[in-house]
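In: model the structure of this input:
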Amino acid sequence: MPTALITGASRGVGAQIARALAPTHDLLLGGRGSAELDTLAMELDGAATFPVDLTDHDSLEAATEAVTSLDVLVHSAGVASSLESVADTPADEWRYLLEVNLIAAAELTRLLLPALRAAGGHVVFLNSGAGMRVNPGWTPYAASKFGLRALADGLRLEEPSLRVTSVFPGRIDTDMQRDIVAIEGADYDPSKFLKPETVAAAVAHAISTPSDAHPTDVVLRPTGR
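Out: This next block holds a predicted model:
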């Protein structure tokens, strides 16, 4: 079977993407070493863990050395903003968001390009609606996601042997979303958000698209039902 590496696989959307791809791919489950990651690997019999901090570039380089051929790379890892205005966002917050949401994805992609080229692979970036528009209080986060969109678009042009897909979901029912809604001071209603399984299904569908087509951008918006 083809091999897929999924970052942020320990929970949320990343874990659901792993479950969606398990029947058709050998899996490398990326994430910081944790009981959650190990439990998912046991659930998905045959899956292997890829326990590395994506912002530790030396460890990341060492972890990727053994990967010589890779069919699918899904970038699902990411962090949310503290929802502050530009006037109130310190430089450290900008650095943190850009390091995790953009630079880590760029570096992992760079390190795995030889393996992806060898397989004629597919790179999927889980972006956000914030990668297409900016709302008040979300500027630093949106900047990281606009950058991720540029990374995907540039990679697609520079690596014609690869397929590169950006997925732009609206807000998703996850633990991270609960934290955001709490910061916003609103009541949490999961029906207002996309299900993680729905986003995972869209990612799996893009990956399974026959090779005569290149799914470049997938946009998902919650219907509220």
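
In: can we go C-alpha only for contacts and neighbour counts from here?
Out: Will do.

In: gap between residue 199 and residue 57?
Out: Distance, residue 199 to residue 57, using Cα to Cα, to the nearest Å: 28 Å.

In: residue 46 too?
Out: Between residue 46 and residue 57 the computed distance is 27 Å (Cα to Cα).

In: show me which of these two is the more surrounded one.
Out: The neighbour count for residue 46 versus residue 57, taken as other Cα atoms under 10 Å, is higher for residue 57 (15 against 12).

In: what's the single longest helix in the chain?
Out: Counting by DSSP state H, the longest helix found in the chain is helix 139-158.

In: ok, and what's touching that one?
Out: Here helix 139-158 makes contact (Cα atoms under 8 Å, 6 or more residues apart in numbering) with 80-81, 85-86, 89, 93-94, 97-98, 101-102, 105-106, 125, 127-128, 130-134, 162-166.

In: and this one, so I can compare the two:
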Amino acid sequence: MGVHLITGAGSGIGAAVTERLAERGEELWLLARDARRAAQLRERHPAAKTLVGDLDDPAKLSWAFGHQALPVELDSLLHIAGVVELGEIGETPVKAWQQQLNVNTIAPAELTRLLLPSLRLARGHVVFVNSGAGLRADPTWGSYAASKFAVRALADALRQEEHGNGVRVTTVYPGRTATPMQLKVHQQEGKEYDPSRWIAPESVATAVLTALDLPRDAEITEITVRPGR
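Out: Alright, predicted model coming up:
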């Protein structure tokens, strides 16, 4: 049985990954923004442990974790939480840039820094659920894509830095996936949302678990997942 810390466990891809790992009897640590959300996650997953930390304020994560128990050994750190705010560069305010960079990039970097000792002990695995926007920036996607391009750099550097410590690093690039975030994207685009057109969160969860379950003689560094219809 492995020990896994998951961000974004409350919905979408994060919820699907959490469900799959819970079904396997794995030990789960779920990060929540506040105590109320932590209680909601415990109701859904009574066997899981919760941590409270606001990804929108990464500078305070170290302080928050200093007042909570952390896993001694960690088999995987799964960065799945994210936020998106579409808009042309000429119309995107600093606040939108800062929130996306905080939640999508800086918080994962800080979480990884804080949990690296536990990951090294277990020769664990860091998974970044990125986005197709981490490979290509289209109009109105500039600020979100910038945060995701930065996550790609973070993962690539971390992979090389931690290889000698036995820590594996995988980036998953899903295309449009039927999640609450995708509903918000369609609303911002002014388009009708039909979830049947897009990837099921469970399919992305399968990709994540495939990377985690790969034998130790190999490492999946990147997975690109695209809608099949």
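
In: kindly provide the TM-score of these chains.
Out: The TM-score (TM-score structural alignment, normalised by the length of structure 1) is 0.93; 223 aligned residues with a Cα RMSD of 1.7 Å.

In: residue in structure 2 paired with residue 111 of structure 1?
Out: Using TM-score structural alignment as the criterion, the counterpart of residue 111 of structure 1 in structure 2 is residue 114.

In: tell me which element its match is part of?
Out: helix 107-122 (DSSP states H and E).

In: what is the burial count for residue 198 of structure 2?
Out: Other residues near residue 198 of structure 2 come to 18 when the count uses other Cα under 10 Å.

In: kindly report the same for the one 10 residues further on.
Out: Residue 208 of structure 2: 22 surrounding residues under other Cα under 10 Å.

In: most remote residue from structure 1's center?
Out: Computed with Cα atoms, centre = their mean, the maximum C-alpha offset from the centroid of structure 1 is found at residue 87, amounting to 28.4 Å.

In: what lines up with that residue in structure 2?
Out: Counting by TM-score structural alignment, residue 87 of structure 1 lines up with residue 90 in structure 2.

In: confirm for me that residue 28 of structure 2 is in contact with residue 1.
Out: No: judged on Cα atoms under 8 Å, residue 28 of structure 2 makes no contact with residue 1 at a distance of 10.2 Å.

In: with neighbour numbers in mind, choose between those two.
Out: More neighbours surround residue 28 than the other of residue 28 of structure 2 and residue 1, with 22 against 9 (other Cα under 10 Å).

In: quick check: the gap between the more buried one and residue 2 of structure 2.
Out: 8 Å.

In: one more: residue 12 of structure 2?
Out: According to Cα to Cα, residue 12 of structure 2 and residue 2 of structure 2 sit 22 Å apart.

In: these two - which one has more neighbours?
Out: Each of residue 12 of structure 2 and residue 2 has its neighbours counted (other Cα under 10 Å); residue 12 has more, 22 against 15.

In: aligned to the more buried one, what sits in structure 1?
Out: Counting by TM-score structural alignment, the partner of residue 12 of structure 2 is residue 12.

In: same thing with residue 143 of structure 2?
Out: Using TM-score structural alignment as the criterion, residue 143 of structure 2 maps onto residue 140 of structure 1.

In: make sure I have this right: residue 128 of structure 2 is in a strand.
Out: Yes: with DSSP: H, G, I helix; E, B strand; the rest coil as the criterion, residue 128 of structure 2 is part of a strand.
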